[in-house]
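S.K.: Let me see the structure of the following:
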Amino acid sequence: MESSYLELHYHLVGGSHSMDASVRNKCEREALSVIYEIAKYLDVSTVVESYAHQEGGLRDVWKAIGRNDKQLTLIVAIFAILFSCSPKEDEQLSSLEKEKKELEIQKLRLEIKALSTEVDPDGALERRALEVADALNMSGRIAVRRSNFYKNLVSYDKVTAVSFSPKARLDSNSIEPTVNRSVFSDFVLHSDKLPPEIYEEAVIEIFAPVLIDANQQWRGFFNGAAISFAMLDHSFKADVVAKRVKFQHGTTIRCTLNVIRRYNELGEVVVAGYTVPTVTEVAEGGSSYVDTSEGVRRKRKPNPHQPPLL
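M.R.: Next comes the predicted model:
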């Protein structure tokens, strides 16, 4: 079994050697979660052991244990980069770039698997660490956990800075990438919202319509699951209230469905709700679909991609 060390150093006001235990434990939970998440992404098995904390501020020392020292060295190096380099905003990453990042992770995962058998040239581990950290920089699970870590410190004035130091041995000296308090908030996510998933031709079987002019949730089956959703198509709602659209068993609508998503505190993507901004067709009780007011309007609207008729 091989191991690699990581020192997490809290710099404290006035050279103090103590900090609030609750804050420290919360930070430790988030940091350890990121280490295990990195290992999971790289498909590397590891266990993290804790050493008695050191003074000089307050220093937590962890030892990663596994079967390959190069892989373990890589994990702690990636962690230090992720926690010391300001993250990109997710909005700056296009879907094409995100797809490229996933492909990069798959390629790097294969390279890292080979570290146990190949001779690693000087500087190659550092290059790989930078590449993996860049690819994982806006992983939801990592970004949220890192945000939680720094959010705990933002509200705790006693910590003036925090450093992350990968070590080959417990007694070895290494450069400490340091993050000062002034930039803690740069790592905190300002929103847990994600871009919605949009289904342009969703079919929903309605079993609980709202037949009055009220902002209540409709209910229906979508892809075999019962969902509650906000009906935002005002012209369709007006037709329902005026009884121009009637509902019976098996009535379905064809519509645009927005799935509202967010990150939870664990960095997992969860569904926060559903909205229907547009209904284009309705089929009453298994009959053929009929265009709604919006559906008729869309069909009459000229297609900008269609060449003019001669």
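
S.K.: switch to C-alpha atoms for all contacts and neighbour counts from now on
M.R.: Will do.

S.K.: mind listing the helices for the stretch 1-150 of the chain?
M.R.: 21-42, 69-84, 95-113, 124-136, 140-154 (DSSP state H, counting those that start in this stretch).

S.K.: Next, the buried residues of the longest one.
M.R.: What it means is helix 21-42. For helix 21-42, a neighbour-count test (16 or more other Cα atoms under 10 Å) marks 24, 27, 30-31, 33-39, 42 as buried.

S.K.: How many residues are close by residue 53?
M.R.: Neighbours of residue 53 under the rule other Cα atoms under 10 Å: 13.

S.K.: To check against the first, give me the structure of this:
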Amino acid sequence: MLLLLPLLNSEKLEIHYWFKDNSHNIDAVTLNKSQHEIIALLQEIAKEFDEEILIEIEPYAEGGFKQIFKVLSKQEKKGATIIGAVVLSTITAILITPLTKIAEKTTEHIIDKVFEDKSQVILNNKKDSLELRNLELKNENLELQNKKLNEQLNQNQLEEVSAQIINVSKKLENNIIIKKRRSNFYEQLANYEKIDKVSFRIEDRNNNFLSENFIKKQNFNRFILHSDIIEPQSINDAKIEIISPVLKKGYYKWTGIYKNEPIPFLMKSAEFKELVQKGQVEFKNGFTINCELQINKKVDNEGITRITGYEVVRVDSYFINDKPVETNEGKKHRKLKEAETQMLKLFRYEDDEILPFE
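M.R.: Have a look, this model is predicted:
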């Protein structure tokens, strides 16, 4: 039967900065900025778990340069004793997992650490660090902690925590704040000349070593976002009331009202612009278009998504005396959608049809 590891009793995250020159000092600005990103990550993870945490920093330690974060739950409720450990496990998984498959790897990291056999953990960790030479001496203490922890947490609690971890991990994959904060952390270190690698080590309240992972400097790039631009949002059947059209050629922005808010936008539909420039469209008060609207976005340094601009990609129709007038490009788009719908129905019919025997 698998033992419950004391990882769920973990309380501290040690970030170890390893230097090429074996020194023990670090640039204050680099340390401050990296520390800021780690705290922001911890807070965002706790937010996803709908938990409040207390983050403390213990005195710095040498050996390269070591930064120790202590995470505790602020709330006294069922499972509160392990929420700090879950947050620590989650941030460790995020910090050692490249940009792809965050949710999958985060879940695997936490769940596997919770349920895998202790002897296998010891074997795996021995491959990571020579500091584990004395780990065998701690086995007796680890066994006592296992026994105590197993008495505190029954199987139902474990299943509840596991389900919560899986649910939150799925959200983490699309959490741009998580991605940006992690990117900021590694970008700071990548620009610091003397750093060689960084390691993340989890300890319990008795300073027992539980888990350690190393990331070399040449791999920092795998964690860094190289563009602040994110996937634009495309909205079909968007209705925009035109306030200020552009009646001549040139790179000028129109103004309209979308969802009761005024927006400046670029008219990218060549067909509709031609209709306007030829005077075939008459603008009156309340003139409205039905269109495909593209909302362009980027993420700032705090991980907050900002709108950078609006573009009308296609005008499907416009209204004259409350009557819709379909454009040629709108008609083509409508027929294409109808054809796709019919094709899907056809495939669905063929899949469901039971052919008689001949």
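
S.K.: Fetch the TM-score of the aligned pair.
M.R.: Superposed pair, TM-score by TM-score structural alignment, normalised by the length of structure 1: 0.81. Supporting alignment: 284 aligned residues with a Cα RMSD of 3.2 Å.

S.K.: Mind putting the helices of the stretch 1-150 of structure 1 into TSV with distance to residue 258 of structure 1?
M.R.: Shown next, in TSV, are the helices of the stretch 1-150 of structure 1 (distance: least, Cα to Cα, whole Å):
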stretch	distance to residue 258 of structure 1
helix 21-42	29
helix 69-84	32
helix 95-113	18
helix 124-136	27
helix 140-154	20
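
S.K.: Go through those helices and name the closest to residue 257 of structure 1.
M.R.: Checking these against residue 257 of structure 1 by Cα to Cα gives helix 95-113 as the closest, at 19.8 Å.

S.K.: What lines up with residue 197 of structure 2 in structure 1?
M.R.: Applying TM-score structural alignment, one finds that residue 197 of structure 2 aligns to residue 161 in structure 1.

S.K.: tell me which element that match falls in.
M.R.: strand 159-167 (DSSP states H and E).

S.K.: Pull up the distance across stretch 90-101 of structure 2, start to finish.
M.R.: End-to-end span of stretch 90-101 of structure 2 (Cα to Cα, to the nearest Å): 14 Å.

S.K.: contacts for that stretch?
M.R.: Applying Cα atoms under 8 Å, 6 or more residues apart in numbering, the contact partners of stretch 90-101 of structure 2 are 41-42, 45, 102, 105-106, 109-110, 173, 179, 182, 200, 213-215, 222-224.

S.K.: how much space between the match of residue 197 of structure 2 and residue 258 of structure 1?
M.R.: Taking Cα to Cα as the measure, residue 161 of structure 1 falls 42 Å from residue 258 of structure 1.

S.K.: Mean deviation, the strand holding residue 161 of structure 1 versus structure 2?
M.R.: Following the fit onto structure 2, the mean deviation recorded for strand 159-167 of structure 1 is 0.9 Å by mean Cα distance after the TM-score superposition for structure 1.

S.K.: Give me the distance between that strand and the centre of its chain.
M.R.: Centre-to-centre, strand 159-167 of structure 1 and its host chain are 24 Å apart (Cα atoms, centre = their mean, to the nearest Å).

S.K.: and that strand with helix 140-154, angle?
M.R.: Strand 159-167 of structure 1 and helix 140-154 are oriented at 140 degrees to each other (axes from the mean of the first three to the mean of the last three Cα atoms, to 10 degrees).

S.K.: What is strand 159-167 of structure 1 packed up against?
M.R.: When contacts are defined as 3 or more Cα pairs under 8 Å, 6 or more residues apart in numbering; DSSP states H and E, strand 159-167 of structure 1 packs onto strand 2-12, helix 69-84, strand 178-180.

S.K.: how about the ones you listed, which one is nearest residue 217 of structure 1?
M.R.: Residue 217 of structure 1 sits nearest to helix 69-84 of all these, at 41.3 Å, using Cα to Cα.

S.K.: What range does that closest one cover in structure 2?
M.R.: The alignment of helix 69-84 of structure 1 onto structure 2 (TM-score structural alignment) spans residues 81-96.

S.K.: What of stretch 14-34 of structure 1?
M.R.: By TM-score structural alignment, stretch 14-34 of structure 1 lines up with residues 21-41 in structure 2.

S.K.: got a list of contacts for the matching stretch?
M.R.: Applying Cα under 8 Å, 6+ apart, the contact partners of stretch 21-41 of structure 2 are 55, 62-65, 91, 178, 181-182, 184-185, 188-189, 192, 194.

S.K.: before we move on, what about stretch 288-297 of structure 1?
M.R.: 235-236, 278-283.

S.K.: Selection in PyMOL covering whichever of the residues you listed are buried, please.
M.R.: Here is the PyMOL command that selects the buried residues among the contacts of stretch 288-297 of structure 1 (16+ other Cα under 10 Å):
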select buried, resi 236+278+279+280+281+282+283
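
S.K.: Give the full set of residues in contact with residue 249 of structure 2.
M.R.: Residues near residue 249 of structure 2 by Cα under 8 Å, 6+ apart: residue 277.

S.K.: What is the equivalent residue in structure 1 for it?
M.R.: Using TM-score structural alignment, the equivalent of residue 249 of structure 2 in structure 1 is residue 213.

S.K.: Give the burial count for residue 95 of structure 1, as a bare number.
M.R.: If we define neighbours as other Cα under 10 Å, then residue 95 of structure 1 has 10 of them.

S.K.: And it, how close does it get to residue 101 of structure 1?
M.R.: Separation of residue 95 of structure 1 from residue 101 of structure 1 (Cα to Cα) stands at 10 Å.

S.K.: Residue 174 of structure 1 now?
M.R.: As for residue 174 of structure 1, its distance to residue 101 of structure 1 is 30 Å (criterion: Cα to Cα).

S.K.: Looking at the two, which one has more neighbours?
M.R.: A count of neighbours by other Cα under 10 Å puts residue 101 above the other of residue 174 of structure 1 and residue 101, at 21 against 13.

S.K.: residue contacts, the residue lying closest to the more buried one once chain neighbours are set aside?
M.R.: Setting aside the residues directly before and after it, residue 101 of structure 1 is nearest to residue 135 in space (Cα to Cα, 6 or more residues apart in numbering), at 5.1 Å. Neighbouring residues of residue 135 of structure 1 by Cα under 8 Å, 6+ apart: 101-102, 104-105.

S.K.: Neighbour-wise, which one of these leads?
M.R.: residue 101 (21 neighbours).

S.K.: What residues does the counterpart of residue 143 of structure 1 in structure 2 make contact with?
M.R.: Alignment note (TM-score structural alignment): residue 143 of structure 1 maps to residue 179 of structure 2. Residue 179 of structure 2 makes contact with 99, 225, 303, according to Cα under 8 Å, 6+ apart.
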